[in-house]
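>>> Here you go, sequence then predicted model.
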Amino acid sequence: MTTDKSTTLPQSIPVCPVRGSVIYPTMVQHIDASRAISINAIEAAMQGEKVILIVSQKDKDVDDPKGSDLYDVGTACNVLRVRKNPDGTVQMLVSAVSRVKVSAYTSGDYLTADIEALPAVKGKAVELRALSRELREKFDHVASGGKLSAENVQTIQGKEDAGEMADHIAFNLDFTLEDKQALLELPVVTERIRKLLTLLDTEQEVQAVQARIRAQVKDEIDKNQREYYLREQMKVIQKELNGDEGEEGDEAEQFRAKIEALNLKPDVKKEIDREVNRLARMHPDAAEATVIRTYLTWVTELPWNERSEDRLDVQEAAQVLDDDHYGLEKVKDRVLEFLAVRRLRKERAERGELSAEDVNKGPILVFTGPPGVGKTSIAQSIAKALGRKYVRIALGGARDESDIRGHRRTYIGAMPGRLIQGIRTAGTKNPVILLDEVDKLGSGHQGDPSSALLEVLDPAQNQHFTDHYLGVPFDLSEVMFIATANYPEQIPPALMDRMEVIDFNSYIEQEKLEIAKRYLLPRQLIANGLKANQIAFTDAALEKLISHYTREAGVRNLEREIGTVARKVARRIATGEVKRVKVTDKELERYLGQARHTPETEGKEDMVGVSTGMFYTPVGGDILFVETSILPGKGGLVLTGQLGDVMKESARAALSYAKSNAERFHIDRERLDNSEIHIHVPAGAIPKEGPSAGGAIATSLISALTGIPARHDVAMTGEMTLTGRYLPIGGLKEKVLGARRAGIKHIIMPKTNEPDLRDIPLHLRSSMRFHPAETLDQVLDVSLVGGLKALETPRGEGGAALPPKRKSSRRAGEARA
């Protein structure tokens, strides 16, 4: 055994740690240094003997290595050239000299190492020759696999020294850091070659597997898709070596596991499995893969079989509704009836007398009424009473069918419709879904969303509702749908036919007062940081707030005004001006300014040609005055006050009725034909429409034509016909409440509207007198001073009744002298 001559080296030299690489003797390499510990070591080497130790870190993630983080064997190198880069890094060109063993590391601004050279030992000549020959053959076989460039292969094959050749092979092949370090630590050439031959055998096996993989993948992919080919190759490699199907395979398997857990129907599962298989075969970065991944995410997050258990305790539900809302007795009764029926159905289903589908069937409720009366909030209370999730879908202004059915997946940015989105948000398949403002649905060139709702709201069809995005049916039969609308006449008839209407009437002043005290005032105190003992509203203040500062059917504006007062009181308390405030009706003007609304009051006296009617708007009822003047002219009818077509027709009908009864009512036909009749309904700036003012217009007109005053304490509502019939109208409760607020004591109404009086609280009915009428004669008998008797009595100028004619004392046929 012979030994090469050792290179003379300093006993202690600076250390430059490197990450993930090993350098071998006889090599010339560039080393890039960016860490302070390495740059300081290079500078120390240049100031000394220009010798540096290159040694690998055990863990490449350590940024500030100590001696314990480095291997004990490295490579001593001569520094040939050093160049500093503008970014502060240093590039060093070194020539590797010898393997060295480190006996100790010393820390400082940089590491230094006490070293001793490991002389190269070649071993037995015959053994070395045989190993060298074997090494060349194996290297030639490995190099034929294309792992190395032709230049590197030629350089390695030109090495005469077996040790140098082994070192260059180890450096250029893709071995692990541990294997390369192990080769560095073997100074005996024969042992180093044996270790290297083992690594080359492993590399040959890897190349053989790669060749088999290429053959398997080649038939499955498009040769032009280079990136796809590499990805597929990686999947097969991982399956062959590690038994792992790869990241993409894992993603598909995760979706499959989630789909299995959903317990879907066979036809639905078949369609979704097809999409999962497409994803598994597809390149993960392809645009179509992203679409499929999003689709599968939607599908797996839907609650296909998740339900919330219904609480069907009717008494508890009644308590929840009473706690959350004041009044609305009809609405509460209908909701409790729904719960009672659902409970009885469930009990029968548990006994096997009904199927689950029959239990879930039920009417679609639509809450109709003016804004602010509690339609939306009572839907929340229903969900709370049932123990179900609550989802609100605002349909106001929706003009696209895809809002309901979703977009097809062929479109960019496609997504499910609002119903499926709401179901996913709820997390259960039986939530309470509020379709808010269903009367505000529009239609455009994208389709009619109200038509799309026909399937959704039909209990016989919605168990197979198919969203365009999902492409598979989703069962909506267990969803409790509640719709709201301000104007039910604007809902398409086909859609209205599928729903049960529950009317929400406007609140009367007493109800608003109770709502303000129970709900609005406590809520606004919390919102404005006030305590109950810091502010108090008198009932008179709240009543004035209701009548003089708000005009609405609901209580939204009332809550805003209470909040305004509360904020101003909060400011006074915060500045220390007062500690507590009692808000009275006289102090409201201090906080809110002058009253915005002055309710109409009854006339002060009976007047000719002035009658009192009643009207109803979404913000409540009130009275109006109809004024008629008879003026000299060529004849004709003048109507002012922004009257709608129906009210104009009522005026013409009243004039026709007066003409047809002119002789009976002792109206001068010549005066009627040669006069201009002017009918005005103040206030002129407010548009007015509807047939219910027919009685009031007829009373005003006949009063002006006959000179008989109309009673100021009587208000009337009803539609008249040419033959004098008095027909029913709507909104009687609101009209009566408005008339009572104006001080009216007598109400004329159509007899067919008598059942509507039951909606009016008894204490209000008892303070007024109602006059049901079937004909206009009955209306005039009450609305005119003196009634029908005064009309049918001959009158002189100004409407005064003429004295009865004396009977002649002569017998008929007796001649006068």
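Okay, I see it.
>>> Going by C-alpha atoms from here, please, whenever you check contacts or count neighbours.
Fine.
>>> Would you state the strands of the stretch 651-800 of the chain in chain order?
Listed in chain order, the strands of the stretch 651-800 of the chain (DSSP state E, counting those that start in this stretch) span 675-680, 714-716, 719-720, 726-727, 746-750, 769-773.
>>> Distance to His763 and mean neighbour count for these - can I get that in TSV?
As requested, the strands of the stretch 651-800 of the chain are exported to TSV (distance: least, C-alpha to C-alpha, whole Å; neighbours: other C-alpha atoms under 10 Å):
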stretch	distance to His763	mean neighbour count
strand 675-680	35	19
strand 714-716	19	29
strand 719-720	28	25
strand 726-727	27	25
strand 746-750	15	25
strand 769-773	12	18
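>>> ok, structure two:
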Amino acid sequence: MSTLYTSSRPEESDSPLHLPLMSLREVVMFPRAIIPLFVGRKSSIRAIETAIEEHGKEIFLVAQRDANIETPQTGDLYDVGTVSKILQMLKLPDGTIKVLFEGLYRARVSDITGLDSAVPMADVAVLPEVDTQTAESEALVRVTQDALKEYARINQKMAKESILAISSLHYPGRLADSIMPHLRLDFQKKQTVLEELHPVERLEKVYAFLQEEIEVYDLERKIKSRVKKQMERNQKEYYLGEQLKAIHKEMGHDHDLQSEFQELEETLDAMDMPQEARERAREEIGKLRRIPPSSAEHGVIRNYVDWILSLPWNRIREGEIDIHAAQKILDEDHYGLKKPKERILEYLAVQALVDKVKGPILCLVGPPGVGKTSLSKSIARAMGREFVRLSLGGVRDEAEIRGHRRTYVGALPGKIIQSLKRVSSSNPVFCLDEVDKMSTDFRGDPSAALLEVLDPEQNYAFSDHYLDLDYDLSRIFFITTANSLASIPEPLQDRMEIIEIPGYLETEKTCIAMDFLLAKQLEANGLANVSVNMSKGAVQEIIRRYTREAGVRNLEREIASVCRKIARRIVEDKSLEGKSIAVTKTNVRSYLGVPKVRHEVGEDKPLVGVCTGLAWTRVGGELLLVEVALMPGSGKIEITGKLGDVMQESARAALSYIRSRGEMFGLRSDFYKEVDIHVHVPEGATPKDGPSAGVTLATSLISALLHIPVRNDVAMTGEITLRGRVLPIGGLREKLLAAHRGGIKNVIIPADNEADLKEVPEAILKDIEITCVDHLDDVLCRALVNTSAETLFCGKEHIVPLASTLFQDDTRVQPQ
């Protein structure tokens, strides 16, 4: 008796089927099996979707030869797989899907296409088979079913329903296919069964695998039994040992504990520590002698003694101080940062002259990516000390700093003491990172706990709640970092020496990229032995068009992106090996795509009511275009452009200055009642604030009211008073860099900022003419086109605006 079973559509078995292909890792699908699978690869998900939409839910499942290959090619797949049907599909929140497959019939791959495209497709030929029933096959079926029952008896994971269903099968081929999904075998063995087309020989293999699994389970059971007996014997020995200890204790012969206490006392005598800590440790060891080991208090006291004996009380790591070597290390690791480096070298020089000097408390304040934390590591290397970093971001529990009292369960010292134990030194360089990110809740104020840690007059006797002893922190070189001083409490700021790192200029970023970042990323991306030449113009293009930051973190990411793309080109095109690859200003866009950042540039020609200002932002300097429009109205003033309160006040102060001097400009005293003024700063999506736009706003207003264009090659910065005085500003070097980048040739700055020009690179000062002023009158004479003090402040003799109704009369002539 024989039967042919292949597919629900046997008429298609003569011609190849064209179905979506899905590769399986460590899984083999068998006909008549129903298996749920979690699918996460995009190509597999697209194949499933195509099967549901276009192929009646039929899909070809085939196993990979190597499960570690993410994108297999034709040679990575087995030839024989299973045409299956998708019964259910469920999309999960993490982007994967859970699919329930039912195996239909075997098939052999004849052609595979689209493995690198959206949907892999396969031409498969159905493999028909004749399942026969003979006396030999019947005997084989019976012994296999008996072996399956034995396997199910020792493997409790098989469901009874599955056993009954399989036991009802009498054809060898079907029986073999139904048993295989339940066996814990390597997928390679399962694949050999799938590729076996003869039903009887297939069942013989399955029977052999069943017998092997039964033997393995028997061995596992014996091993578990042997291990259990061993554990019972160990427990018995432990119990008897404890009884023996109790007997020795009753007899006064507790030699083990006595030797342990003796070892603790020897360690204590050998340590260099303050007398107070020594006496406390000796006292606690005495308590240990009197308290039985079974007591909970014994463990608490033992932990406390261990902590005292493990701390580096007077363990100092001092090396020979070499100022020149320290300066060389600092310059090797970081470009610029002149003030922090000078402060470190000053401290080292003083330490070389004085036996003991209290460690300074430095606070490096600056935007992300300027190198605050890495500078701390370089300081430790330059001083030859251990480096400790403790991140305070998100810390809101005072016990994180001061520790828990010993009465609490699981009490520990604070992070400061724990860090000192880890480095085994009492004078490391200690970096308290993100000190401005601490918060406060019902568990206390950690910033208040830091006051004692960072106060040079108190930290020589820091008291941790757990130790309840004074610990000397004055020898530690504390460095704190913060992005902003605004969220640091003033009492904490008072304990620290603030060193601001405002960010790097474009010239500094260029040097950092060429000298440090490029070599680092070439090595990180496997290009250390490849000749990659990145020009200075390419680096400047990346800085200007693809990053907007004060530091160099994003700059390093963009350089890394260029290196990765070069690495891919070399791998894909072997002809590039050994050749020099140039990255220039013209081709950097092919690596990084469309520019991400747009910097403002000056206007092409002088315009009425449009003035170029200079602004400081956390990511550097920017040109600030201020536009003023006049409209007939009733004296309203509107200020737009997402300006902060300070800049809105500057705009109103500028208008008040103009009204107070309106007669000198030839304006009627009530001119503002007949006109509406709209002040706008473009790019309103960017918040703008700061006391440095007063002269720019005033110049734009006067230009619009007098209808005199503003020179397009002039930029200005400075705040004004109601009397027209120009006040000093901050961030001058960043602003001058923005002017240089925007093609501005003349910059007007407050006279009080003339001393700050020493910090501006000489290359920028050569290309820009700097004019220092102390009054707005001087600004107007230099910024407005074809004007001087005689023509500008002439009353009503010479100048007539276009909107003549705003003036006392119309007898003046518009300047050309």
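Thanks, I have it. What you are looking at is a predicted structure, and each value in this text was computed from that prediction instead of being measured.
>>> Superpose the two chains and report the TM-score.
The pair, once superposed, lands on a TM-score of 0.66 when counted by TM-score structural alignment, normalised by the length of the second structure; 566 aligned residues with a C-alpha RMSD of 2.4 Å.
>>> returning to that earlier point: any chance of the strands of the stretch 651-800 of the first structure in JSON lines with distance to Phe171 of the first structure as columns?
Converted to JSON lines, the strands of the stretch 651-800 of the first structure look like this (distance: least, C-alpha to C-alpha, whole Å):
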{"stretch": "strand 675-680", "distance to Phe171 of the first structure": "107"}
{"stretch": "strand 714-716", "distance to Phe171 of the first structure": "108"}
{"stretch": "strand 719-720", "distance to Phe171 of the first structure": "105"}
{"stretch": "strand 726-727", "distance to Phe171 of the first structure": "106"}
{"stretch": "strand 746-750", "distance to Phe171 of the first structure": "107"}
{"stretch": "strand 769-773", "distance to Phe171 of the first structure": "110"}
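>>> Would you tell me what the next helix or strand after the one helix or strand Leu128 of the first structure maps to is?
Secondary structure assignment for Leu128 of the first structure, by DSSP states H and E: helix 125-143. Where DSSP H and E defines the elements, the next helix or strand beyond helix 125-143 of the first structure is helix 150-157.
>>> Now do that next one: which range of the second structure does it align onto?
With TM-score structural alignment applied, helix 150-157 of the first structure matches no range in the second structure.
>>> So which elements touch the next helix or strand after that helix?
Once the chain leaves helix 150-157 of the first structure, the next helix or strand it forms, by DSSP H and E, is helix 162-172. If contacts are counted by 3 or more C-alpha pairs under 8 Å, 6 or more residues apart in numbering; DSSP states H and E, helix 162-172 of the first structure sits against helix 125-143, helix 150-157, helix 177-184, helix 189-218.
>>> Of these, flag the one that's most buried.
helix 177-184 (a mean of 18; mean count of other C-alpha atoms under 10 Å).
>>> Quick check: Leu336 of the first structure vs Asp322 of the first structure, distance?
Leu336 of the first structure sits 12 Å away from Asp322 of the first structure, going by C-alpha to C-alpha, to the nearest Å.
>>> between the two, which one's more packed in?
Leu336 (21 against 15; other C-alpha atoms under 10 Å).
>>> Identify the residue of the second structure aligned to the more buried one.
Match for Leu336 of the first structure (TM-score structural alignment): Leu345.
>>> wait, what's in contact with its match?
By C-alpha atoms under 8 Å, 6 or more residues apart in numbering, the residues touching Leu345 of the second structure are 323, 326-327.
>>> Please apply the same query to Asn459 of the second structure.
452-453, 471-474.
>>> about what we covered before: can you put the contacts of Leu345 of the second structure in CSV and add neighbour count?
Output for those, formatted as CSV (neighbours: other C-alpha atoms under 10 Å):
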residue, neighbour count
Ile323, 17
Ala326, 22
Gln327, 16
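>>> Leu328 of the first structure is in contact with Asp503, isn't it?
No: using C-alpha atoms under 8 Å as the test, Leu328 of the first structure is too far from Asp503 to be in contact (9.5 Å).
>>> Relative to Ser294 of the second structure, how far out is Arg618 of the second structure?
61 Å.
>>> Top of the contacts of Asn459 of the second structure by number of neighbours, please.
Leu473 (27 neighbours).
>>> That one against Tyr460, yeah?
Yes: Leu473 of the second structure lies in contact with Tyr460 (C-alpha under 8 Å); the separation is 5.2 Å.
>>> Could you find the counterpart of Glu276 of the second structure in the first structure?
Checking TM-score structural alignment: Glu276 of the second structure goes with Asp267.
>>> Determine whether the claim that that match is in a helix is correct.
Yes: counting by DSSP: H, G, I helix; E, B strand; the rest coil, Asp267 of the first structure is located in a helix.
>>> which ones are touching the closest residue to Lys636 of the second structure other than its chain neighbours?
Closest residue to Lys636 of the second structure apart from its sequence neighbours, by C-alpha to C-alpha, 6 or more residues apart in numbering: Asp676 at 4.8 Å. Neighbouring residues of Asp676 of the second structure by C-alpha under 8 Å, 6+ apart: 630-638.
>>> Output those residues in CSV; the columns should cover distance to Val539 of the second structure, neighbour count and secondary structure.
Shown next, in CSV, are the contacts of Asp676 of the second structure (distance: C-alpha to C-alpha, whole Å; neighbours: other C-alpha atoms under 10 Å; DSSP: H, G, I helix; E, B strand; the rest coil):
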residue, distance to Val539 of the second structure, neighbour count, secondary structure
Leu630, 43, 16, strand
Met631, 46, 13, strand
Pro632, 50, 14, strand
Gly633, 51, 13, coil
Ser634, 52, 13, coil
Gly635, 50, 15, coil
Lys636, 48, 14, coil
Ile637, 44, 16, strand
Glu638, 41, 14, strand
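>>> Identify the farthest-apart pair in the residues you listed.
Pro632 and Glu638 (13.4 Å; C-alpha to C-alpha).
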